[in-house]
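# Next comes the sequence, and after it the predicted model I'd like to discuss.
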Amino acid sequence: MSRAAARAEVHLLALSALPSAVAASADSLCASVASPAEAERTDLVSLIVSRAEAVGADAVLTFSEYAVVAVAEACEALGLAGAGGSARLARDKRMMRHTWQQQGLPQPAFRPVATATDLQEATAALPCPLLLKAAWSAGSTAHQIIGSPREAAAAWRRSQEVMAESAQLGFAELHVSDAHAHFVVEQIVTGATADWFDEPGWGDYVSVEGVVAHGVFHPVCVSGRMPTVRPFTERAGIIPAPLPTDLQARVVALAREAVDALGLRDCGTHTEIKLGPGGRMWLIETAARFGGAMTVPQIEEVYRLDLVGMLVDHLLGRPVAWPERALGPEEARSAAGSLVVLAVDRDGGAWPDRRVWDFSAVEEAVALSEGSTLSVVPDSSLPDGSTVPAYDPAAGANTMAALCLLTATDAHTVLRDCTTLVDALPTVLPPATPGTAPTAQSTPAAGPLARRDAAGHEVEEVAA
């Protein structure tokens, strides 16, 4: 909100209760904050359009995965710049994979599934192991690995349960009413890092961060990863990814093909790519918004680019100097990583006992590299004193305890420090008192922003 408010007058449409820190900031940063009643949210596009018209918005934007489609459709109705009519292709994983299949782009073999019978038939047609994922989910929720057709029925039941739990926590598609019923199952391809990175410890996938402006894709940089936690929950994203120049160029070229195929128009983009042996690559997915967690602040720290402000300027019709090519380690002024705190060790094994989240204890006890800094993201973390949730492979990021931001001189140091933190957490965090109830993580959703600048421009942002 602060970056948007620096460029235009902002009006916030909150689609659920705001975290206390956000609510306090919203009062000072926004010209207005609207919290519609539940009955008003049955037609989200109409709600956004009416609110935008009421404040005279010149742009509408969101940074929430769950509001991307609604905002795109609202922009179409208002005649404003936005992701465009094909935004659903970057949200529904079934449609996304069909589109890439038609373009002949490399990706895992897949089948859309809507029933337990569909899944059983897919497991008979595709070679196991397979990954079942909700078509409209985010944060690796409802992911289930299926090792054989015999496991299909149990995987289907668990995914259904997790989607229901996620909806209760506020992690659910806001516009498509039956989104919880849509799934896709895909073959698990074998990743490898030896041909891509010059040191061990990196995950076997990367993401290309970028933006589409007037239908033209502008790559910004490539993010590296720590290895995921089973099944595929993200642990940490690190900018920059220390890829050699020629390999980064290949990754960015594939991301460009993926984004171009989806036909997006004006929005941030986040494209994940699996890395394999011998230089092989497979597309995982593309989103019509900037990367989650702390991706945008990381880019600002490393490359001094205010992507939110630049996107606001673009949506308001101002000229923006997007990077001429994807920035790499050679242009980086530092490095930054966002670490998700999960109750598992570096190999994915559960902590031996329950612990209480206490950031001050982590600060005091963990020795990081010289020049490294560590901070916690309060709005994405449990309060100090909360019991760290037991990790649930099916629930993914729903069972995170906290989100931390780590900065260092280079990406190698960030990776080393993140690994140090992962190893230290189960011992430096205070033990939970026997009988203490576990704490569920919940990050509320919010909706459109608009703010008028000196030239009279207003931006409406939909947060969720």
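Happy to help now that I have it.

# CA atoms for contacts and neighbours, from now on please.
Fine.

# what's the spacing between the residue nearest the centre of the chain and G396?
Centroid-nearest residue in the chain: G292, 3.1 Å away (criterion: C-alpha atoms, centre = their mean). Per C-alpha to C-alpha, to the nearest Å, G292 is found 14 Å from G396.

# which SS class is D260?
Per DSSP: H, G, I helix; E, B strand; the rest coil, the secondary structure class of D260 is helix.

# swap that for G191, please
Secondary structure of G191, per three-state DSSP, is coil.

# show me where this protein has helices.
2-5, 20-29, 44-55, 68-78, 93-102, 116-125, 152-169, 245-262, 295-303, 307-315, 359-365, 411-428 (DSSP state H).

# got CSV for the ones you listed, with mean neighbour count and distance to A335 too?
Output for these, formatted as CSV (neighbours: other C-alpha atoms under 10 Å; distance: least, C-alpha to C-alpha, whole Å):
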stretch, mean neighbour count, distance to A335
helix 2-5, 20, 21
helix 20-29, 14, 26
helix 44-55, 19, 37
helix 68-78, 23, 29
helix 93-102, 19, 31
helix 116-125, 17, 42
helix 152-169, 17, 32
helix 245-262, 18, 17
helix 295-303, 20, 5
helix 307-315, 21, 17
helix 359-365, 15, 19
helix 411-428, 20, 5
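
# Can you lay out these as JSON lines showing distance to R333?
Supplementary listing: those in JSON lines, determined by distance: least, C-alpha to C-alpha, whole Å:
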{"stretch": "helix 2-5", "distance to R333": "21"}
{"stretch": "helix 20-29", "distance to R333": "29"}
{"stretch": "helix 44-55", "distance to R333": "39"}
{"stretch": "helix 68-78", "distance to R333": "32"}
{"stretch": "helix 93-102", "distance to R333": "35"}
{"stretch": "helix 116-125", "distance to R333": "47"}
{"stretch": "helix 152-169", "distance to R333": "37"}
{"stretch": "helix 245-262", "distance to R333": "17"}
{"stretch": "helix 295-303", "distance to R333": "5"}
{"stretch": "helix 307-315", "distance to R333": "16"}
{"stretch": "helix 359-365", "distance to R333": "24"}
{"stretch": "helix 411-428", "distance to R333": "11"}
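
# Included below, for side-by-side comparison, is a second structure:
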Amino acid sequence: MGGSNPTDHPAPPSSPLTPSPPVLLVVYGRGSATARGVLTAGRRLCTAVFLGDLGDPKVAADLAQLPKSATVVDTAGLTEEQLCDRAAEFGAAGVITFSDHLLRTAAAVAERCGVPFHDRATVEVLVDKFRQREALAAAGVQATACRTVRSAADLGPALAATGLPAVLKPRSGAGSVDTCLVRSATELADRYAEFTEGVASPAVFVLEEYLVSDPTVVGEFWGDYVSVESAIRDGEIRTVAVTGKLPLAPPFRETGYFTPALLPAGLADEVVALEQRALRALGIREGVTHTEIKFTPDGPRLIEVNGRLGGHVSDVLKRSAGTDLLALALRLALGALGAFDPPEPVLALGADCPKVAFQYFISPPADGLAPGSGEVLDGLHHLPGVDLVDARIDPSWRADWRAGTEWLIGTVYGSAPGHPELRATVEGIHRTMADFWS
């Protein structure tokens, strides 16, 4: 049971004079933290045991990069009960996952091991976009028209409820995969047919009202939304940061993050207040959350709440303010913080956050484009504030908006002393990249 992976074994015993570090079960899949990143953040804090489906090539490749001493349990083919029984053998002090589609599994493992995590009811509203909208509306936090679509017959009634334009997306999904804006009934029908054609068991989709943007709030150069990162223990919510965004690429592909966000006076408090009302309405009592909020003519409105660490956030937060959100997530999962005292929230530049750190995603502005010469990317290194260009060019690569945010060839990492300097750097990246895509 658990496969034949040679690393599927308990961690080695510690010296009798040295207390054994607590075991943290990492329910691992494609998500917002790498296996090596987790292992590094957990060094001297815990013994990480990775539970991963080695039948997934990406998961297998990630876990193969771990040192031979790491403990990996192959979960391929295991029932939930078998997986939980296997997990319980480790006497774990905590459970964590960084993957939306594994939240249910992690909740089952945590329940079996008797350690804190989202309970099963909370997980359901975190992974189900329709249920989440229902829960937020029932609690009086935000009413957003949203309908489920199980077949083409549901399209008309759903559109009558949401109006146009509307957003079509999987009921359970992440990273803007198969997510698009529709402006007519014909376009909706075409897109739904595209998503489901030839699929034996099509996913359930939702159609929801489009949240109209107000670009005047932060200015058209910047993204019209932010994310709020929070740490929660036993229902007590502490804000860790508000993360700024660069504008989306069509239809809803993220193009980059920066910390701290650039917000008018008082807006950060308004955004945080909305986020905390949402977390309480959804019953979230443990862990780290990543909540996206959009600026509209009606004020800030919730896009969605995610019950795990946000992708890319930990890096920019650590480089801008020294806050290691990944390590904080591990400590929360272990209950190892002692007194619940996370770092001061990162909301603006100051003594505790002396610079703006950013990630810029090397992703095409439109579909069907191909990457150009690596010499163009070499030019990015000469821009002020650029520290690293991590890219892999495959001439056969083509953009595919259906694959969402992660369909990119690399990332530019850097920092700037302030937001005006960040803007100048991003503009320089745009100029350099103008001739790259063909």
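Done, it's in. The structure presented is a predicted model; accordingly, all values stated were derived computationally and were not measured.

# And the helices of the first structure: which comes nearest V340 of the first structure?
Closest to V340 of the first structure of those is helix 411-428 (C-alpha to C-alpha; 9.5 Å).

# helices or strands up against the closest one?
Helix 411-428 of the first structure sits against strand 236-239, strand 335-341, helix 359-365, strand 402-408, with contacts defined as 3 or more C-alpha pairs under 8 Å, 6 or more residues apart in numbering; DSSP states H and E.

# repeat that for 6 Å
Based on contacts counted as 3 or more C-alpha pairs under 6 Å, 6 or more residues apart in numbering; DSSP states H and E, there is no element that helix 411-428 of the first structure packs against.

# That one vs the second structure, average distance?
Helix 411-428 of the first structure, aligned to the second structure and superposed, deviates on average by 3.2 Å (mean C-alpha distance after the TM-score superposition for the first structure).

# How about the corresponding residue of the second structure for E257 of the first structure: what's its closest non-neighbour residue?
Superposed on the second structure with TM-score structural alignment, E257 of the first structure falls opposite R277. Spatial nearest neighbour of R277 of the second structure, excluding adjacent residues (C-alpha to C-alpha, 6 or more residues apart in numbering): V141 at 6.6 Å.

# which position in the first structure aligns with the one you found?
With TM-score structural alignment as the criterion, V141 of the second structure pairs with L105.

# likewise D178 of the second structure?
Per TM-score structural alignment, D178 of the second structure is aligned with A142.

# For A6 of the first structure, see how far away that match is.
For A142 of the first structure, the distance to A6 of the first structure equals 38 Å [C-alpha to C-alpha].

# now swap in Y303 of the first structure and tell me
Distance from Y303 of the first structure to A6 of the first structure, by C-alpha to C-alpha: 19 Å.

# Likewise for L132 of the first structure?
Distance of L132 of the first structure to A6 of the first structure, given as C-alpha to C-alpha: 42 Å.

# Of these two, which one has the most company?
Using other C-alpha atoms under 10 Å, the more surrounded residue of L132 of the first structure and A6 is L132, with 25 against 15.

# Residue in the second structure paired with the more buried one?
Per TM-score structural alignment, L132 of the first structure is aligned with L168.

# next one: L374 of the first structure
Match for L374 of the first structure (TM-score structural alignment): L388.

# Report how many residues lie close to the residue nearest to its match when sequence neighbours are not counted.
Closest residue to L388 of the second structure apart from its sequence neighbours, by C-alpha to C-alpha, 6+ apart: Y413 at 5.1 Å. Neighbourhood size, Y413 of the second structure [other C-alpha under 10 Å]: 20.

# hmm, back to that, W136 of the first structure: which of the helices of the first structure is closest?
Taking the helices of the first structure one by one with C-alpha to C-alpha, helix 93-102 is closest: 6.7 Å.

# follow-up on the earlier one: between the helices of the first structure, which one is closest to A350 of the first structure.
The closest approach between A350 of the first structure and any of the helices of the first structure, judged by C-alpha to C-alpha, belongs to helix 411-428 at 9.6 Å.

# And the contacts of that closest one?
A335, L368, A408 (C-alpha atoms under 6 Å, 6 or more residues apart in numbering).

# Lovely, talk soon.
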